[in-house]
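**Q** following is a predicted model, sequence given first.
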Amino acid sequence: MKKLLSLLLLLIAGYASAEDGSRLWLRATADASATVTCNKPSPVTDIAAKELRMHWRGEPVSLNIQRTKPFSQLPADSYTIRRHPKNGISIESPTGQGILYGAYHLLRLQELGQAGGELQILESPRYNIRILNHWDNLDRTVERGYAGQSLWNWDELPAVVSPRYEAYARANASIGINATVLNNVNASPQILSATYLEKVKALADIFRPYGIKVYLSINFSSPAELGGLPTSDPLDKAVQRWWKDKANEIYKLIPDFGGFLVKANSEGLPGPQDFGRTHVDGANMIADALKPHKGIVMWRAFVYNPGDGDRAKQAYQEFMPFDGQFRDNVIIQVKNGPVDFQPREPFSPLFGAMKNTPVMPEVQITQEYLGFANHVAYLAPMWKECLDSDTYQQGFGSTVAKITDGTLYPQKITAIAGVTNIGTDTNWCGHHLAQANWYAFGRLAWNHELTSEEIANEWIALTFESPASTSLNSITPNKQNTAQPNSQLSTVNSQLSTLLLESREAVVEYMMPLGLHHLFAWGHHYGPEPWCDIPGARPDWMPSYYHKADLDGIGFNRTHTGSNATAQYHTPLGEQYNDISTCPENLILWFHHVPWDHQMKSGRTLWDELCYTYDRGVQKARSFQKTWDSLEKYIDPQRFRDVQRKLKIQTRDAIWWKDACLLYFQEFSRRPIPDGIERPVHDLGRMKQYRLDIGNHENAQEEDLFVK
């Protein structure tokens, strides 16, 4: 009776107390005392055992490291979970890392109310390397970061270690992330100095028991800038020796160091082309230095040069000639789309085209082009859109996922990267609902066959259900757990799941529908500025380069009569994109310059469809406010108010986007906004004069927005 009373008190406290989001999806109470045994204890299995002893409320668990038949052809971090009628639950894996993932999986099932009944689980990751990319600078600023400063306090390291470092490692391990790049791809050479490598070692030591390897972004000119050499030419013997010595130095400090991420000859950064060399020369030189230590090079394909034609074609043009020439410890890191993390892009044609070189997808978790941490935009549907796209490179069913995970092309290295949205904000991500994207990346990196809805429902249940409520769910061997979700969970999950699943499409609709892209304001990529024209700036940084609006129509002609980017896609996809009648309408302005009076599948003209779509996005943003407000009695007060405030900003911004774009494009279409569409509330002339103060935007009032 006393135990039941304490559980009820925990339940009440869980619902009544405010939360700050710092616990993420790991909110299980630590009041269990499970019996856990392990056949081969290690720092990693010790953490698995500790997690289970604190949080598992079922029968005894045995952790067994062994190589049995199920694992013979599977990655080392695969695992099984089995319930044995008389002997409790066993978690087995060839490695301690797999044991840890199995422990977190079992706890996840418990928190979801799915740990009862027969358990016969075999889990294996689709990608070997599941890595976060931090765009963190050494001064603790974060490029495209919207959640405070960098987690890494370099000034205090290695002497002072924040408890957030271990919390970060734990959160990542709980969703299967096993690697992290600590610093910005626009890297400072100083990260490779002896002083900073000692700091990196301190982080690596914390992350290691959670199965997380550390990687670093490097500046290609480090031999000259840091090492004092007269050149950084990759074919220079002294330069090659410098990199080998530096690799030896790193691995002496960090024996399990993962390797380097390289952004070279991109956006003004140095690279092998500065010396008349190629990407192959640069990547292979660094790969040779890492090879003895089993390190890898992730070489980014994000390259584009002014005046070289359609920017969307340039990565393909630059890397395809080198297919098969890279060392076997080099993998090419390719953004999901051919331009730059736009709200909607077709997949990059490099996926599948490079048949003899490992290629890894790079997605952006931080919302550089999707409203920063002010807008809710659940990105699993966006990433699934890319991963599930059929390249047709090996016939029907040759999806980007199967091309890059080793299913169709044998790859020594398989990997997927996410540019993270994590910072020092108490809730880690700047927006409570943005935590769902960190969670979703980890889950999809482990298993890209999961649906966006499945992941959303998991995250909602783990993040908003009372952490005490699962204490009341009996976990009984040999019986199916028939416990029904409580009314709070079913209400929150139903409403919030719908909101999340609609959110990314809503952002596309009120920002850049029908294949429009890169209409953002100069520099910060937040608000709309389709009229932007900076004297002397690169054309491919200007919105008009992409929308090409004129009196005849709008959109970028990438067909055979234009830039012919459609030819980079395998048949029949290239032909489908090339024909306006078969091109998907959500990409029609990406591939075609479309007349204003072109009839869409709805029967409307292109102009009317554009107006209706922008308006639909605004109405969805408004509906998100209503949905969230309806959940007030189910959500703790602090998180409710925090998200409510963000949703007000999002709706205000959605109206701003709609008005700015429609009023501007109306100057070319010379057509009225259709009846039934909410009329603009802003004046285009005032919007053109306005310059957004990002730092004060959250606190700005409506009347302040369009004052110069």
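**A** Everything's here; your move. This is a predicted model, so every value here is computed, not measured.

**Q** C-alpha only now, for contacts and for neighbours.
**A** OK.

**Q** any idea which element Leu331 lies in?
**A** Just so we're on the same page, residue 331 is Ile rather than Leu. Using DSSP states H and E, Ile331 maps to strand 330-335.

**Q** report all helices and strands that that strand contacts.
**A** Where contact means 3 or more Cα pairs under 8 Å, 6 or more residues apart in numbering; DSSP states H and E, strand 330-335 is packed against helix 279-290, strand 296-300, strand 359-364.

**Q** and the ones you listed as a markdown table, adding distance to Asn137 and mean neighbour count?
**A** A markdown table is the format used below for the helices and strands packed on strand 330-335 (distance: least, Cα to Cα, whole Å; neighbours: other Cα atoms under 10 Å):
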| stretch | distance to Asn137 | mean neighbour count |
| --- | --- | --- |
| helix 279-290 | 22 | 22 |
| strand 296-300 | 18 | 25 |
| strand 359-364 | 17 | 26 |
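
**Q** quick one: closest of the ones you listed to Leu203.
**A** Closest approach to Leu203 among these is made by strand 296-300 (19.4 Å; Cα to Cα).

**Q** ok, structure two:
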Amino acid sequence: MRFKKILLILSMFIIPLIAFPETGERLWMRYSPLPDDVQSRYAGLFSVYFEPGSSTVNVAKDELNKAFRGMMEEGLQFQDNIRKSSLLIGKGISRKAEIEGLEEALKKCGSEGYVIKSAEIDGRKKIIVSANSDAGILYGTFAFIRMMQTGRSPEDLNIIEKPEYDLRLLNHWDNLDGTVERGYAGHSIWWNRKKDYDSLKEHYQTYARANASVGINGTVLNNVNADPQVLTHDYIEKFARFADLLRPYNIKVYMSVNFSSPAIIGGLEDSDPLREEVRQWWKQKVAEIYELIPDFGGFLVKANSEGQPGPQDYGRTHAEGANMMAEALEPYGGIVMWRAFVYSPSGDDRAKQAYNEFVPLDGEFHENVIVQVKNGPVDFQPREPFSPVFGAMEHTPLMIEFQITQEYLGFSDHLAYLAPLQKECLESDTYVNGPGSTVAKTTDGSIFNQTHSAIAGVANIGRDTNWTGHHFAQANWYAYGRLAWDHTLAADDIAVEWVKMTFSHEPDFVQPVLNIMMRSREAVVNYMTPLGLHHLMGWSHHYGPEPWTDIEDARPDWLPRYYHNASEYGIGFDRSESGSNAVEQYSEPLRSMFNNPGTCPENLILWFHHLPWDYRMSSGLTLWDELCYHYYHGVDEARLMQKQWDRLAGMIDRERFDHVQHKLKIQTREAVWWRDACLLYFQTFSGMPIPHELERPEHDLEELMELEFDMTHHN
């Protein structure tokens, strides 16, 4: 105890002079010393039996020791005898000691789950972490570390967990030249780096540890707008190096491929999926990949979308194109993830096109094909209804795709905690098999007994020191992984975990930050696209407001006017029976509910209806006044978040506090920009005044419309 007091005094006066600044580089794995009361709960667990095993078991063992050294300020004492140990970790614990209920618990864990259980052996209290696989030991170890990080009591434990989805992937939209499409945290961590591979190994291991800590077990290393060169031997070798590094962390690598690769790099006449020569080319290429990467995960394909080539170029269906690749991958256990993000200049409502193209193909895809569907029917908007494709393809596995990178939510400038958005979608009831048929249950295998269950998140990771550009954007990577593992978790519980692991256990810090996080997404919706408005962003950059944009010769469904339809008569996109009839793609009672403006949820009302400016909302206000109040409320919320953060000065390190404070100032300023740009523009159609009790706009509309967007200004 005396030695600890000396260390404490040194830490108060000397260590701050030499300590490295907090950069966010360690993410939520900082392993800083725990509060004394939490340390006391785990003080009896330094003696550990860790069953020997594979490289996966070894990284779990190293992680546990690293965590104890940081959080408990003392390393572990590893034992060969379980009776001398207080913490027992391994697959074979039940064979070495009789522990009541452990065998039954392990039967519920599947191939990746784990058990964390309190037990007595020879009258001595123990904690057991056990699983059926090395991957389960890895995840169970990280779960135990998370218990420590968040201060959970180690008493009376009986935790049995397994993942809700089999495949839990990050999709990196990283280009081979090192740029990242819709990435706001610097260049690609994978491609076109000047440093050699060995010098970056620790950086990649941090990435792998972070993913393993939340249960992510797959990563697509390149952009869905794929460069055909990725299938050349040089790049396959690079994929193999990354696969070797990530393998101990139970992470498989996947590759986005260009459908026209046989013609572009293979020298074939075309890439027709029904031509035998093309089919053989893919089989040979797949064999080449598996020779270097025996556990390669498979292909992600964006086809016949936004100018990308695909089977429809040859009069073939999506199923015929996907099945060709599936046949090549099937002998090796690989899968095809075929994206359903498709739209063409057909004149039909863009929100309907994924359903129209894919639902008629249900049952025609091979078993190792998964159709990857964005959470909403248009394109990762701040708020959308769930895609009607969910639940509509009983015989085809569907992989829900979320966007972690904030393409339409203020890039890495705006604090927008996305777990509430993801929960909103996952918990939406599709009614396809009666009440309770949530989006989560239509994709996790609960309702349809399909071969695969899967989920994907478009990564927000780059070379910025803090990985994600905004310190709070780390929470979206973390929360996605936690929900991919267990979609029943509450968004606020995940936020509390992350805050304690990343910043502080101090309640006076945790509660205000939780408040900021939980109101942040709705604030963004309000100052950007309230009441179901969508795609009001600049058509090319997707950052600032440009509801007025009208580009000659541009496709209508790339422009904001296509979506808001503002005129002197009203605003909104009519997707009712009298409009595009997109409501028809939803099951009852949703179809009728969405079809009627009187029953349609008001946070989606302008998604489904074009309404007059004087339409009476449930509040009694006109639509125009309601719109004004939402926009102003969004700005008020941004200001409140900034003020709440300002009051936390001194409670965490200065570096991260200042960085977040700076970002919140940008967010507040740009919330006003959004509010004024949208309301002043829509006012030219409504001709109605902004309610007198609201402050006057800070900008002039003509000035805003002439503003040239600078893609670097958000930094």
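**A** Arrived safely, thanks for sending. The structure presented is a predicted model; accordingly, all values stated were derived computationally and were not measured.

**Q** next, the TM-score between them, please.
**A** Once superposed, the chains reach a TM-score of 0.93 (TM-score structural alignment, normalised by the length of the first structure), with 676 aligned residues with a Cα RMSD of 1.8 Å.

**Q** the strand holding Ile331 of the first structure vs the second structure, average distance?
**A** For strand 330-335 of the first structure, the mean deviation from the second structure after alignment is 0.4 Å (mean Cα distance after the TM-score superposition for the first structure).

**Q** I would like the range of the first structure that aligns with the longest helix along the second structure, please.
**A** Criterion DSSP state H: the longest helix present in the second structure is helix 654-686. On the first structure, the counterpart of helix 654-686 of the second structure by TM-score structural alignment is residues 637-669.

**Q** for that stretch, buried residues please.
**A** For stretch 637-669 of the first structure, a neighbour-count test (16 or more other Cα atoms under 10 Å) marks 637, 639-640, 643-644, 646-666, 669 as buried.

**Q** tell me the residue in the first structure aligned with Phe259 of the second structure.
**A** In the first structure, Phe259 of the second structure lands on Phe220 (TM-score structural alignment).

**Q** one more: Pro382 of the second structure?
**A** By TM-score structural alignment, Pro382 of the second structure lines up with Pro343.

**Q** run through the helices of the stretch 551-700 of the first structure in chain order.
**A** 573-578, 588-591, 606-630, 637-669, 684-689 (DSSP state H, counting those that start in this stretch).

**Q** so which of these comes closest to Leu112 of the first structure?
**A** Closest to Leu112 of the first structure of the helices of the stretch 551-700 of the first structure, according to Cα to Cα: helix 637-669, at 21.1 Å.

**Q** that closest one vs the second structure, mean deviation?
**A** Its matched residues in the second structure lie on average 0.5 Å from helix 637-669 of the first structure after superposition (mean Cα distance after the TM-score superposition for the first structure).

**Q** report all helices and strands that that helix contacts.
**A** Under the contact criterion of 3+ Cα pairs under 8 Å, 6+ apart, helix 637-669 of the first structure touches helix 487-511, helix 606-630, helix 684-689.

**Q** burial check on the equivalent of Arg152 of the second structure over in the first structure, number of neighbours?
**A** Aligned by TM-score structural alignment, Arg152 of the second structure pairs with Gln114 of the first structure. Number of residues near Gln114 of the first structure (other Cα atoms under 10 Å) recorded here: 18.

**Q** again, but for Tyr127 of the first structure
**A** When neighbours are counted by other Cα under 10 Å, Tyr127 of the first structure comes out with 22.

**Q** that one maps to what in the second structure?
**A** Under TM-score structural alignment, Tyr127 of the first structure pairs with Tyr165 in the second structure.
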